[in-house]
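J.: what shape does this take:
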Amino acid sequence: MVPKLIIVTGGVLSGVGKGVVVASIGRILRAREISVNAIKIDPYINVDAGTMNPYAHGEVFVTYDGGETDLDLGHYERFLDVELSKKNNITSGQIYLSVIEKERRGEYLGQTVQLIPHVTDEIKRRIIEASGGYDVTLVEIGGTVGDYEQLPFLEAVRQLRLELGDDVIFIHVALVPFLKTTGEFKTKPLQHSVAELRRYGIQPDAVVVRSEKPIDANSVKKIALFAHVPPHAIFNSYDVDTIYRVPLILEQQGMGDFLVKRLRLASKEPDHKKWEEFISKLTSPRYKVSVGMCGKYVELPDAYLSIIEALKHAGATLDTKPELVWINSVEVEKNPDMLYKLNIDAMVVLPGFGKRGTEGMIECVKYARVEKIPFLGICFGMQLAVVEFARNVLGLREANSTELDPETPHPVVHLAPEQREVNVMGGSMILGDREVEIMPNTLAASIYNTSVTTERHRHRYEVNLSYLPKLIEAGLVVSGWRKDVRRVEIIELPRHPYFIATQFHPEFKSRPTRPRPVFLGLLKAALENR
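T.: This is a model prediction of the structure:
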């Protein structure tokens, strides 16, 4: 089956919400029972996002098959309610590595290997491969038109339009700023980015204008004239109270009808009822709870984007707004007493790597345990919860993770056995889906209401099983085990309103209308325990 492709490009500047627009278009099509897939192209030379600093690129989103990808894939999964593969994130690093490996194997024997056709052919091959089996595939090209690193991808999609004809359309997303000094929208940046796109042989079929507020008719007229796009194909994604409202805004402007007609799609009447109900609960909650978010990257909430969204999903289900209180663990190290002034209803100790700020995170665990504050620890947060318990309940004062102190006399957390011979950084952690067996008569069993769950992982370190008998004797409960090998996946504490921590990352499988149990349980406990 020839795939139908919607290629989305961006102009003027990055970070204006192109990924949300792509996800919203996907949601609009899904509401018509059209099967939709989405691909994110990142032009950087890294093979994947796994080795990047969160300050540079936000969170690393993990796919079911172990891909370490751009955070936009999280938006796609949440809006489209699908599970995407590592194949859905294409980088320049992957493309060049593949081409060079083929050259070394002799697959291009006798040829001069060049950007065109060899690199562009590899890009096209990967897009087509990842598009198989879907009615429509959205392809977001990261960055902005005019970036040098983006050029091979623009050339590749230009060729796809030539080869696949009307089954490929282009949508350009660009900012139209509102100049307060003159009280008018300025369309020139968008005009110039479309002109740059044309220079590479691509004429957009539609334009999505990003703006602070709805643009006026005069601006639409200007854009239509200079971008050579009819007014009915100009859409406006303006700032709203929640990103989940964007599909409804674009739908109201006719985006769905435009795409169905332009791509000749078999479509049912759109049904956004459940989505609308979710937004209503999300934006007009009856209750509020204060959730402490303890971590080391709190200056950049995008580092924890999926956790933030997972809390919103759980909150909407409970008619409750989780008000996030960001707690810098480095500051807690300097002044642990600051925690007692926050007046929080729940505590989340967040994922992370490295030693900086970890003693502050341990203090946050201790505060939640001692003060009976509903608590959730995720991945690194679970490991530090074990360290805190070993130190302050079991009495092993120097207990630690070997990641943080290789010489600790009590390594209650240590490197997983299969990680000991690993000598490369990228793509080498315990990654992707693993089955987790949940123990009966535990908090985990009561919130999951099942004996087995599948969850996504991203870690190297784990609880040291040799310390487990002592930890259990002191009151720690292991309520979840990895099914394929004996590894601790969930811990909890009895005689506490809600104290649970997971080695896996539950946030990656949270959906707007299907929140994950540990987040739902946390907010329920916070409401009841206030």
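J.: from here on, just use CA atoms for contacts and neighbour counts.
T.: OK.
J.: tell me the contacts of Ile500?
T.: Neighbouring residues of Ile500 by C-alpha atoms under 8 Å, 6 or more residues apart in numbering: Phe375, Leu376, Gly377, Leu443, Ala444, Ile490, Ile491, Glu492, Leu493, Val518.
J.: please redo it, this time with the cut-off set to 10 Å
T.: Contacts here follow C-alpha atoms under 10 Å, 6 or more residues apart in numbering; on that basis Ile500 touches 348, 374-378, 382, 385, 443-444, 477-479, 490-494, 518, 521-522.
J.: quick one more, to check against the first:
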Amino acid sequence: MSKYIFVTGGVVSSLGKGITAASLGHLLKARGYSVTMQKMDPYLNVDPGTMSPFQHGEVFVTDDGHEGDLDLGHYERFIDESLTRASNFTQGSIYKTLIARERRGDFLGGTVQVIPHVTEAIKERLRRVGEQTQADIVIVEIGGTIGDIEGQPFIEAARQFRKELGMGNSVFVHCTLVPYISAAHEVKTKPTQHSVKELRSMGVQPDFIVCRSDHEVSEKVRAKIALFCDVAPEDVLECSDAPSIYDVPLGLHEQHFDEAVLARLNLEAKPINLAPLQAFLDAKNSCSSMVKVAVVGKYVSLPDAYLSVIEALGHAGVANGVNVDVQLVDGETVNEQNVRDILGDANGILIPGGFGQRAFEGKICAAHFARENNIPFLGICLGMQAAVCEFARHVAGMPGATSTEFDEEAAYPVIDLMPEQEDVEDKGGTMRLGAYPCTVAPDTRAFEAYGENVIYERHRHRFEVNNAFRPALVEAGLVISGQSPDGRLVEMIEVPGHPWYVGSQGHPEFKSRPTRPHPLFVGFVSASKENAGA
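T.: Below you'll find the predicted structure:
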């Protein structure tokens, strides 16, 4: 049976409990245990798929087509395992399932309540991920903060689940803020004390407390927290801000966190292998030159909206021995008159995915500028579609070419709705989602990068290159470097004779790892490095 680790957060959100959970996962896997991870989100949306990136950051897509929380990206990057739809669920999905069962009469006329029905449904999801993966250890992050009214059923379910598992089969880790008060020149423990008090009032005593702070949390301060929160001093850990999120596992390991957790779970502390992570960090720290990459998007005021793209660029930078300076550019501000002023110093231009017309013309300007000035370019999802529209307009003689997503009466709808999407009315979970195969054409940049004839990328889109215009685009010089095995869908495009101009309908950023950077990003950053003369 799987052992379970529950990670909760206190005081404020965005503490980095996802990074803490993922770091612990990395350490336990490095000790030879099979590890999987799960995120429980207390909000009432069924999933984050219909939420604005401004609200929730990016939507991370799994191989099996689940639209999930961005923390799933951290999990996959840290434990280097592909997760599934069982790895993330919301309170909304729990209620949706329960109400559907109630309408069918499954409860035989009984009253449906939070306890036991909601909590039992949550525990079923906990059991399911362990049974499906057969992992030695399941790490479960409970979203939100302790005290949130919507989070109470999750804490109660975890409390019940711990009791059912029995002694030595579960651990609770509480991640909490230890703020530094500049006027007093000291960090304060009272918020942590209150957070743990709230957690204990719900029947959960944490086994470990991880102190998040932008200042050192001294041994004396940790001893005080231990005294007031009824944990051993050695089980209060410091997790102050690090140069990189990938430094966090090493910092926790130095405090013997993984060993202590395994002891609580009655598991052997096998020899640990942190060499791959250390090699990545050593390579990262040895990067000296800089490459500027402009990411032309529409959600740039919240960098988390492009979290996996930014991380993938960082991974590829290390692989190429350079630091990548990611410059987020609002596509709404870009036009033909100012594009050189805004993008002229970029060594590479990347257009990420997105939805809606806002900023699309600016993205087309960016693609045009990159193509005409031989600046390495990578277009992802809508970014690829912008590149196709730009090529159609300025090379293939199709003025105003665009997508029917924005203009259903366009004279040249080079991007059109996928036929299977025509009768879809619901927005949530109905796109083309998950991993799909792509046949890569030989003698292309894509094949040079992948080195394989058939690859798989994760998708999240409703629109595609319109096959009615495909012959004209190819005749004008556009290279279809990747397509679905049946030849029906354009998956990748290129512009020949360019240092690097590639578009992917899939989202390669979701599969990039620190120690296994994605080949498309590696190729793109390599070309950008050459362009910079770095």
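J.: one step back: list only buried entries from the contacts of Ile500 of structure 1.
T.: 348, 374-378, 382, 385, 443-444, 477-479, 490-493, 518, 521-522 (16 or more other C-alpha atoms under 10 Å).
J.: which of these fall in helices?
T.: The members of those that map onto helices under DSSP state H are Met382, Ala385, Leu443, Ala444, Val518, Gly521, Leu522.
J.: show me what contacts the closest residue to the fourth one other than its chain neighbours?
T.: What that stands for is Ala444 of structure 1. Closest residue to Ala444 of structure 1 apart from its sequence neighbours, by C-alpha to C-alpha, 6 or more residues apart in numbering: Ser479 at 6.2 Å. Residues near Ser479 of structure 1 by C-alpha under 10 Å, 6+ apart: 436-445, 488-493, 500-502.
J.: map Ser479 of structure 1 onto structure 2.
T.: Under the alignment (TM-score structural alignment), Ser479 of structure 1 pairs with Ser481 in structure 2.
J.: show me where the stretch 201-350 of structure 1 has strands.
T.: For the stretch 201-350 of structure 1, the strands defined by DSSP state E, counting those that start in this stretch occupy 206-211, 234-238, 287-295, 320-328, 346-349.
J.: apologies, that question was intended for the stretch 51-200 of structure 1.
T.: 61-62, 68-69, 89-91, 136-141, 168-175, 178-179, 184-185.
J.: nearest to Leu29 of structure 1, of those strands?
T.: With C-alpha to C-alpha, the closest approach to Leu29 of structure 1 among the strands of the stretch 51-200 of structure 1 belongs to strand 136-141: 8.6 Å.
J.: so the closest one matches what in structure 2?
T.: Strand 136-141 of structure 1 corresponds to residues 137-142 in structure 2, going by TM-score structural alignment.
J.: the matching stretch vs structure 1, average offset?
T.: Taken over the aligned residues, the distance from stretch 137-142 of structure 2 to structure 1 averages 0.5 Å (mean C-alpha distance after the TM-score superposition for structure 1).
J.: from the chain's centroid, how far away is stretch 326-342 of structure 2?
T.: Offset of stretch 326-342 of structure 2 from its chain centre (C-alpha atoms, centre = their mean, to the nearest Å): 26 Å.
J.: next: stretch 113-123 of structure 1.
T.: With C-alpha atoms, centre = their mean, you get 30 Å for stretch 113-123 of structure 1.
J.: for that stretch, list every residue counted as buried.
T.: Quick answer for stretch 113-123 of structure 1 (16+ other C-alpha under 10 Å): His118, Val119, Thr120, Asp121, Glu122, Ile123.
J.: again, but for stretch 197-211 of structure 1
T.: Leu197, Ile202, Gln203, Pro204, Asp205, Ala206, Val207, Val208, Val209, Arg210, Ser211.
J.: now do the SS call for Gln357 of structure 2.
T.: Three-state assignment for Gln357 of structure 2 (DSSP: H, G, I helix; E, B strand; the rest coil): coil.
J.: and for the aligned residue in structure 1 for it, the neighbour number?
T.: Aligned by TM-score structural alignment, Gln357 of structure 2 pairs with Lys355 of structure 1. Neighbours of Lys355 of structure 1 under the rule other C-alpha atoms under 10 Å: 12.
J.: quick check, central residue of structure 2?
T.: For structure 2, Gly73 is the residue whose C-alpha lies nearest the centre (C-alpha atoms, centre = their mean; 3.0 Å).
J.: nearest spatial neighbour of that one, skipping sequence neighbours?
T.: Phe60 (6.3 Å).
J.: now render the strands of the stretch 51-200 of structure 1 as TSV, adding mean neighbour count and distance to Ala416 of structure 1.
T.: As requested, the strands of the stretch 51-200 of structure 1 are exported to TSV (neighbours: other C-alpha atoms under 10 Å; distance: least, C-alpha to C-alpha, whole Å):
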stretch	mean neighbour count	distance to Ala416 of structure 1
strand 61-62	26	19
strand 68-69	26	19
strand 89-91	26	27
strand 136-141	24	36
strand 168-175	25	44
strand 178-179	13	53
strand 184-185	16	56
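J.: and of these, who's closest to Glu269 of structure 1?
T.: Nearest to Glu269 of structure 1 among the strands of the stretch 51-200 of structure 1 is strand 136-141 (17.1 Å), distances taken as C-alpha to C-alpha.
J.: which position in structure 2 pairs with Glu309 of structure 1?
T.: Matched by TM-score structural alignment, Glu309 of structure 1 corresponds to Glu311 in structure 2.
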